[in-house]
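> Quick one: sequence and predicted model below, then my questions.
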Amino acid sequence: MKKYIYAPITLMMIFLFNSCQQNEIFLTGTVEGSDSTIVAISDFIISDTPDTIVVKDGKFSHKINIEHPGYYYFIYGEELKMIFLAPGYDLNIAIQATDSTTNYTFLGKGDLENNTLQKINKELDKLSFNQIESIPFNSRTKYIDSLFSALKNNFSNSVKHKKIDPIFVNFQKKYFDYNGAMLKTYFGLQSDIKDPSYFKFVDDLDLNNGQCLGIPVFRWFLDYHIEYLLEENLSKMDSIKRDQEGVRIIAKFEVIKNYENKIIKEYLMFTSIKQIIEYEGVEGFKKVKSYYDDFVKQDKYRDYIQIILNKKLLISKGKPAFNFTGIDKNGKEVQLKELNGKIVYLDFWATWCKPCKAEAPFNTLLSDEFKGKGIQFVSISIDDEKNLEEWKNFIKEDKNILHLRITKDKMKELTDAFQIKGIPTYMLIDQNGNFINSAAPRPSSSEIRQILNQLTQK
């Protein structure tokens, strides 16, 4: 009797063992011309939690398991190199570093695919976004189509007689398709195109293949496609409802909810929730928790959400704000703690940031309106030293805003401490130097006036 019980279990264990082996990838390599002791590998989905690989005596060796083929980051120092990995690859990466360049050579199973990919990436690096943008809009779509069609044809011809992984070939062709689609969708949104026929090219794309998540430009395209569908849905609402707080966020999640493919739907839910937490913190997560509970099931997604939630708790209401030191326009150092006794409205910005500069006049009006009411407006520039004069010229008319800049050596410490993922970012600090809100509304919003009025009436 026992043998009939154990036999299926034994077969299952053999199956699981073989499955794990089939998903394994072996990465080995050498590093020359550098003292670097670490390299790393990461997917494009959770790219800021890389799998670290130790380099010892100029060599490294690592084994990883992947579920599906796709593109990954290979991280060396500050360089991010896109590589292609598929189950069963046994890849050797030889890195030769000089003062000016870093060369990568691939050997072993997966070498032809990755050496081919590096040549393609060099061609793609030559593309100029500004050049494409400078082409008149009516001709731009045709130009993008011809550009990526030529790249795709050249690639097909170059691999025609080679023993190259057909999965890689298929992925790379889709890479060209989605790259073109991403650019066309982006420019369509930027130009506020109302004619739905402009977006007809989307009908020819495969939007329900979960394995395409292994293609980074497919995921970037999805972001823009969701924005298009969102704008389409919002345009059908009356203006009063559309402008209500939180409507846009919920409308976006309802768009994602309608995606057919469960794998893609879960990924989009995860990335959208992640973005909400990064910009609005724990309070933002509460707004969309029902979508998290219903649609985000994979452990890797849920674990990551928990990590960033725990991190956001460090800058949640009541937690002490980092006591940074900034330099004002006269060269004087100012610390945050010197402002204790006042409510502080922090604005992180830069002169090269268009949305930041668009908000600046509203910030000036707000600072004038609340002058003498116990609120200190502080704008913190993260500009490089080369933009110093531009910064001084831009801020010279502000009388009720304390303008500070951060030196390069203290920039990372500041952005890490305040968990700044993008600019503009606004925060509120209380009279004791503790956070009121690490994701405060923008100066142009109606909400910020309500919040400041409530704070000054206490």
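That came in fine, so what should we check first? Numbering: from 1, shown residues only.

> drop to CA atoms for contacts and neighbour counts, all remaining ones
OK.

> ok, the nearest residue to Phe201 once chain neighbours are set aside - contacts?
Leaving aside its chain neighbours, Phe201 sits nearest to Ala181 (7.5 Å; criterion: C-alpha to C-alpha, 6 or more residues apart in numbering). Residues near Ala181 by C-alpha atoms under 8 Å, 6 or more residues apart in numbering: Phe201, Val202, Phe221.

> Next one: Asn179 from Lys152, what distance?
11 Å (C-alpha to C-alpha, to the nearest Å).

> er, Ser158 I mean
10 Å.

> Name the residue in these two with the higher neighbour count.
Higher neighbour count among Ser158 and Lys152: Lys152, with 18 against 11, using other C-alpha atoms under 10 Å.

> Which residue ranges of the stretch 251-400 of the chain form helices?
262-295, 299-312, 354-369, 388-395 (DSSP state H, counting those that start in this stretch).

> Indicate which one of these is closest to Ser191.
helix 354-369 (16.3 Å; C-alpha to C-alpha).

> What angle do helix 388-395 and the closest one make with each other?
Going by axes from the mean of the first three to the mean of the last three C-alpha atoms, to 10 degrees, helix 354-369 is angled at 40 degrees with respect to helix 388-395.

> List the buried residues in helix 354-369.
Neighbour-count burial for helix 354-369, counted by 16 or more other C-alpha atoms under 10 Å, picks out Cys356, Lys357, Glu359, Ala360, Asn363, Thr364, Leu366, Ser367.

> A further structure is provided below for comparison with the first:
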Amino acid sequence: MKTKILYTLITAFLLASCSEEKTAPVEYVIFSGKVVHKNADKLSVSGSDFSKKINILEDDTFMDTLDITKNGYYRFSIGSESSEIYLKKGEDLNLSIDTKEFDESIRYTGKAASMNSYLATKYLVKEKFSETTGKRDSLNKSVPKDFKQKILSLKKDLSELLTNSKIADTNFISEQLRYNHYDYLAYTNEYLNYNYFDSSKLDTITSKSLKEELTSIDLGNESDYAISNAYRFLVSSNYGREKREQSSKDSIPYYEAFINGLSDVKSDYIRNSLMDEMTWYISAGNPESEKIYTSLMDKSTDTAFQRRITESFNKIKLLTKGNNSPTFDYENYSGGSTSLADLKDHYVYIDVWATWCKPCIAEIPSLKKLEKEYDEKIKFVSISVDNKKDHDAWKTMIKEKELSGIQLFADNSWSSKFVQDYDIKGIPRFILIDKEGKIVNADAPRPSDPRLVNLFKELKL
């Protein structure tokens, strides 16, 4: 009932506005729809400079005006899932969706329907093409001729989809043709990286042809960088490749070549974004962290970025050998919960992992071997940072792979305090703590790394 009243008021307002001799152009979007099997009370719409939450009513409908500052790409989200939408001032958009089949169930009506229906279908086409791990591996393992044919076929399919969508907005069409080309180039870039060490597959002519296509685009387009993930990936890969070559040529550390080269990046936005990549090198295991931190602070013009890396660097300073370790108290697969205090008087080797992490799973055989050899001297703890929705998947993997040691489930995935305190940005991550709860190594060698056994020997374990 509330939705009908709101719709009536909005319609009346529009009619009243149209009755004036000189009407100002409508500067907002009317976004409405129905959510089947709703899993949240609100729908969120967000963009680079816009954010709004819309109530989903008892009858599963919603309606509100979006006072966007500019036409362009935004995202709507319900619960933990989201989808890209294109909003244009003065155009209405109606959404019908079933959260149990989120992407597959999206349907649009209204003046802006054609553009948004295209975006929704485009996502499904790309997902079917390569977004699963198996399909992506198969694509990258193709011989060059087959690979080129596959990605050209995808590009053609997306072009035909765009044409058949009968979209009137020529700017949107031009952008999408460009973004689809970036997708094509991003697949090419990934393919070359994937097969970098397999020179037998990449003949000289094919390899040269693919590389030439990658260097044929302008890598300084700030607006495309803000919207296209593929273009962002291309800029990042090109810059990183160039700086690795310079690092080798000039015999200087990669981070030094990377940071020094930032002065040549004309766009503040792109430059500040590239700096985010270098934050991975500010870690407890890198003795050059302070130099990297200082250099990034000097180069950055983004105060939010400066605050973030300062917070990260300050955490790392607390993770030096001999300091008290941050603590945890998490659910134990075997029942109850286990804390670091429960493991007092034992060395503790911690593996921070997740069921979806391939490198994590690759370490399991080596970890099992160590657990058998050092069972009496070291407590082996595996802490999963899986999302709560994957709790059952965590249990299933422990059972199927017969994981041993102490298996724990972090209380809030990546946002869990222990994970945050150790400033863990990527997994697997391994930590060694002594009998008194003090840090031995905040970024310890992996189980498959011979240096770990050498460390155990140094500690007379």
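Cool, the structure landed. These numbers were taken from a predicted model, which means no experiment stands behind them.

> mind checking the SS state of the aligned partner of Asp192 of the first structure in the second structure?
Correspondence of Asp192 of the first structure to the second structure, assessed by TM-score structural alignment: Tyr196. For Tyr196 of the second structure, the assignment made with DSSP: H, G, I helix; E, B strand; the rest coil gives coil.

> Please apply the same query to Ile420 of the first structure.
coil.

> returning to that earlier point: identify the residue of the second structure aligned to the residue nearest to Phe201 of the first structure.
Match for Ala181 of the first structure (TM-score structural alignment): Leu185.

> which parts of the strand or helix carrying its match are buried?
According to DSSP states H and E, Leu185 of the second structure maps onto helix 170-194. By 16+ other C-alpha under 10 Å, the buried positions in helix 170-194 of the second structure come out as 173, 176, 179-189, 191-192.

> Closest one of these to Ile205 of the second structure?
Leu192 (13.1 Å).

> how about the nearest residue to the closest one, chain neighbours excluded?
What sits nearest to Leu192 of the second structure in space, not counting adjacent residues and going by C-alpha to C-alpha, 6+ apart, is Ser207, at 7.7 Å.

> okay, now the one you found: neighbour count?
Ser207 of the second structure: 15 neighbours (other C-alpha under 10 Å).

> can you give me the offset of the helix or strand harbouring it from its chain's centre?
In this assignment (DSSP H and E), Ser207 of the second structure forms part of helix 204-214. Put simply, helix 204-214 of the second structure sits 28 Å off its chain's centre (C-alpha atoms, centre = their mean, to the nearest Å).

> which other residues reach it?
Pro144, Lys145, Leu185, Thr188, Asn189, Leu192.

> just stretch 116-132 of the second structure next, same as before
Outside stretch 116-132 of the second structure, the residues touching it (C-alpha under 8 Å, 6+ apart) are 83-86, 103-104, 106-108, 135-136, 139, 154, 158, 161-162, 165.

> of those, buried ones?
83-86, 103, 106-108, 139, 154, 158, 161-162, 165.

> Can I get these in JSON lines including distance to Tyr225 of the second structure and secondary structure?
Output for those, formatted as JSON lines (distance: C-alpha to C-alpha, whole Å; DSSP: H, G, I helix; E, B strand; the rest coil):
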{"residue": "Ser83", "distance to Tyr225 of the second structure": "19", "secondary structure": "strand"}
{"residue": "Glu84", "distance to Tyr225 of the second structure": "16", "secondary structure": "strand"}
{"residue": "Ile85", "distance to Tyr225 of the second structure": "17", "secondary structure": "strand"}
{"residue": "Tyr86", "distance to Tyr225 of the second structure": "17", "secondary structure": "strand"}
{"residue": "Asp103", "distance to Tyr225 of the second structure": "25", "secondary structure": "helix"}
{"residue": "Ile106", "distance to Tyr225 of the second structure": "27", "secondary structure": "coil"}
{"residue": "Arg107", "distance to Tyr225 of the second structure": "28", "secondary structure": "strand"}
{"residue": "Tyr108", "distance to Tyr225 of the second structure": "27", "secondary structure": "strand"}
{"residue": "Leu139", "distance to Tyr225 of the second structure": "25", "secondary structure": "helix"}
{"residue": "Leu154", "distance to Tyr225 of the second structure": "22", "secondary structure": "helix"}
{"residue": "Leu158", "distance to Tyr225 of the second structure": "20", "secondary structure": "helix"}
{"residue": "Leu161", "distance to Tyr225 of the second structure": "23", "secondary structure": "helix"}
{"residue": "Leu162", "distance to Tyr225 of the second structure": "21", "secondary structure": "helix"}
{"residue": "Ser165", "distance to Tyr225 of the second structure": "25", "secondary structure": "coil"}
